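Student: Sequence and predicted structure are below.
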Amino acid sequence: MTALVFAGVALLSLAIWLYLLLAHGRYWLADQYLPARANALGAQDRAWPDVVAIVPARDEADMLPLTLPTLLGQDYPGKLTVVLVDDASSDGTSEVAEKLSAAHPGRALHIVHSGGPPPGWAGKVAAMRRGFEASEASAPSAPQYVLFTDADIAHPADGVWRLVAFGEARELDLVSLMARLRTETAAERAIVPAFVYSFAQLYPFARVNRPNSRTAAAAGGCMLVRRNALIQAGGLEQIAGARIDDVALGTLLKRRGGRGRTWLGLTADVHSVRPYPRFSDLWDMIARSAYTQLRYSPYLLAGTLLGLLIMYAVPPVVGLAFLGIALAGGGTPAAVTAGAALAAWALLSLSYLPTLRLYRLRGWRAPLLPAVMMLYGAMTFDSARRYHRGSGGRWKGRVEES
């Protein structure tokens, strides 16, 4: 009976991986990219729409010198205004921004201050709204596009140009890029690509980009939003309490009366400069919001952990164990169990290779994905533990109610 159970679980794992590779939105191919500037759609001599870039910033004095100049130095041919929202910082964020602005007199920078989120609002969403309201009040005419971007995100000089050209050509309400995260330390190289891979598995980009699909998401570091679409969807008030604001905004815009068109892609030149030098830093980053993704449900938590075990632990553990049994004369049942589990391991490793190539990492890391995903399971469990202890919403010294 025990042998049959292991055989059944191994075959289940193989079936799951066959489905994921063949029928789950091609999530693993990592093939959704903006066209290069030379091939971007949109005429050079067109009337370019006005854009406001909104940067929520809380204690980001160290990040801004590496990122804010990339916005202020954009070669966008239309009008581009940058609004930085100082969200009750205590490290001189505004002063740093003012000095950086002085070095780029050709680009308008407005600094607005926030005393923190009002009741019922998540901190980042409240700062986004504060910046949006400031941009509406300060300009003689409202911009056609709003670029929500994080304080740790650096953009290429033609970044806004390409986003707008793509959005205009495809008549999109949202163009979002998953910024390339740092992989400079050993911990970052081990954890970060798996994070991107898991996000794409949960929200297959090709499905997000199909208008008739219900799959919706965005990546919070870079979200170009058509202003009228945001207003027609009810504004940021509709996602006021969302701590995973990017997915919430992508869902809001895509499902606005069945008319929304959104696009989510990968990029090699929009990147985060925020370092995660220690494994504990990455653990905290993931554990801070993993349970939120599960809607604080212990049942979803249990299902997620069980799913991770079947998908990632069973292939190497059962495969190697029953391979040894088969080689020792265990017969056909052991060979079938080992073959199914090892085939699942091979498939999951194959699926991870495009993400590793995106981050210029060697393929030998692919078979180690199960170990990384077991760590993700532990981080998710820790996220639930923190939530039930009342410390799950802490971010940069601020505890946000869930």
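Tutor: Received it, and whenever you're ready, just let me know what you need.

Student: From now on I want contacts and neighbour counts done on CA atoms only, so please keep to that.
Tutor: OK.

Student: Just to be sure, residue 211 is in a strand?
Tutor: No. Using DSSP: H, G, I helix; E, B strand; the rest coil, the assignment for residue 211 is coil, not a strand.

Student: And stretch 96-108, what's buried?
Tutor: Buried residues in stretch 96-108, defined by neighbour count with 16 or more other CA atoms under 10 Å: 96, 97, 100, 101, 107.

Student: Same check on stretch 364-376?
Tutor: Neighbour-count burial for stretch 364-376 [16+ other CA under 10 Å]: 366, 367, 368, 369, 370, 372, 373, 374, 376.

Student: Show the contacting residues for the nearest residue to the third one once chain neighbours are set aside.
Tutor: When the adjacent residues along the chain are set aside, residue 368 lies closest to residue 349, with 7.9 Å between them (CA to CA, 6 or more residues apart in numbering). Shown in contact with residue 349 (CA atoms under 8 Å, 6 or more residues apart in numbering): 366, 367, 368, 369.

Student: Use this one as the comparison:
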Amino acid sequence: MSVLTWTSWLSLAAWLWLLLAHGGFWRTDVRLPPPDPAGDGARAGADGEPWPPVAIVVPARDEAAVLPLTLPSLLAQRYPGPAEVVLVDDGSSDGTGEVARTLAASAPGALPLTVCSPGPPPPGWTGKLWAVRHGVAVARSRRAATYLLLTDADIAHPPDSLHALVRAARDGGLDLVSLMARLRVATGWERLVVPAFVYFFAQLYPFSRVNRPGGRTAAAAGGCMLLRADAADRAGLPGSVRGAVIDDVAVGRAVKRGGGRVWLGLAGEVASVRPYEGLAPLWAMVARSAYAQLRHSRSLLAVTVAGLLLVYVAPPATALAGHAVGWAAWALMTLSYLPAVRYHRVPWWVVLTLPAVAVLYLLMTVDSAVRHHRGAGAAWKGRTYAGT
């Protein structure tokens, strides 16, 4: 057989394995269970215990532009137990702390807000994790919180978000409940790139495998993580992952290694409001951590490039060259992407762009490696990290 024929059969075999034996990565129905319509959201849990105290920790660096869209949603949480918000102003130069205080002052009856600043991170710490460490310490100095909600400054929450997260953790005996927030899909580039970002993440970390007790696969989504405080202590968090560039996945792994139960799913209404105008900021978002995902290994980079070409480029290439097997592989690829496109509520024809978008991600990953080997590392808001 010719090289093209072999390639078409290999790509088809890869897609059959992905769809049948890779944890149902393409599914988008892994969501928090809905509340019991017969239940009373304000009453104590089934065991008669009151709803546990929660500290909401928000690391924020130069987030004054998005806070008016997100912080009020946290301050307005309808949670039947005690809760407070700690916003950690991580060396901002745009008045982030003052914006937060103003928003809290204009929201009487809201959850209490504390704004604090940890100072520059010491060597070996990323700025975000240093900010999280400080925020958790401040919250714990006043109240022994049972749960910590770690959420990014660009994430907006529906009013019952905290209640739903704690309910899921209590009912399921979970130590970490994490939601992958809906990313914005308003611009043309966002519609093309964002659905693939979630699709590829789920391919790396199939949610069903992450959620399997005792399974080896572990991950989390950093925009929204509800963590039991005692599980954080057992895992040594955040100090045990202090230098991690992909901190959410590192947190998930640390909790599982510590014997904790982890759950990861897609959000319904928890959403990121951060705009990505044009390709450049989306490119930077991916390139910042792509090579860290490969453990800065040139061998893994080569395998990844070959794999992306075989899985995403070979099917349309061999199909257009006249190989029926290539058409079959391309059809399976397209069908696997359709749930992600529907989840993000973008036009159906976006499914046809997956091969081109995969090449784009391949280039972003190579660029991430080039930056690392040039000493640029992972850059974010004026800081650069070697990362792990």
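Tutor: It's in. Everything numeric here is computed off the predicted structure, so don't read it as measured data.

Student: Residue in the second structure paired with residue 91 of the first structure?
Tutor: Matched to the second structure by TM-score structural alignment, residue 91 of the first structure sits across from residue 94.

Student: among the contacts of residue 349 of the first structure, which recur in the second structure?
Tutor: Retained in the second structure by both residues aligned by TM-score structural alignment, their matches' CA atoms under 8 Å are the following of these: 366, 367, 369.

Student: Distance of the aligned partner of the first one in the second structure relative to residue 277 of the second structure?
Tutor: By that I understand residue 366 of the first structure. In the second structure, the residue matched to residue 366 of the first structure (TM-score structural alignment) is residue 351. Noted for residue 351 of the second structure: a distance of 21 Å to residue 277 of the second structure, by CA to CA, to the nearest Å.

Student: returning to that earlier point: so can I have CSV of the buried residues of stretch 96-108 of the first structure showing secondary structure?
Tutor: Listed next are these as CSV, based on three-state DSSP:
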residue, secondary structure
96, helix
97, helix
100, helix
101, helix
107, coil
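
Student: any idea which of those is closest to residue 172 of the first structure?
Tutor: residue 107 (26.1 Å; CA to CA).

Student: mind checking which helix or strand residue 86 of the second structure is in?
Tutor: Using DSSP states H and E, residue 86 of the second structure sits within strand 83-89.

Student: mean offset of that strand relative to the first structure (after superposition)
Tutor: Strand 83-89 of the second structure differs from its equivalent in the first structure by a mean of 0.5 Å after superposition (mean CA distance after the TM-score superposition for the first structure).

Student: before we move on, the earlier item: out of the buried residues of stretch 364-376 of the first structure, which sit inside helices?
Tutor: Counting by DSSP state H, those place 369, 370, 372, 373, 374, 376 in helices.

Student: Which neighbouring elements make contact with the lengthiest strand in the first structure?
Tutor: Longest strand of the first structure, by residue count under DSSP state E: strand 262-272. In terms of contacts (3 or more CA pairs under 8 Å, 6 or more residues apart in numbering; DSSP states H and E), strand 262-272 of the first structure is packed against strand 153-154, strand 174-180, helix 205-208, helix 245-254.

Student: Which helix or strand lies directly C-terminal to that strand?
Tutor: helix 279-287.

Student: From the chain's centroid, how far away is that following helix?
Tutor: 15 Å (CA atoms, centre = their mean, to the nearest Å).

Student: Check the mean deviation of it from the second structure.
Tutor: Counting by mean CA distance after the TM-score superposition for the first structure, helix 279-287 of the first structure comes out at 0.9 Å.
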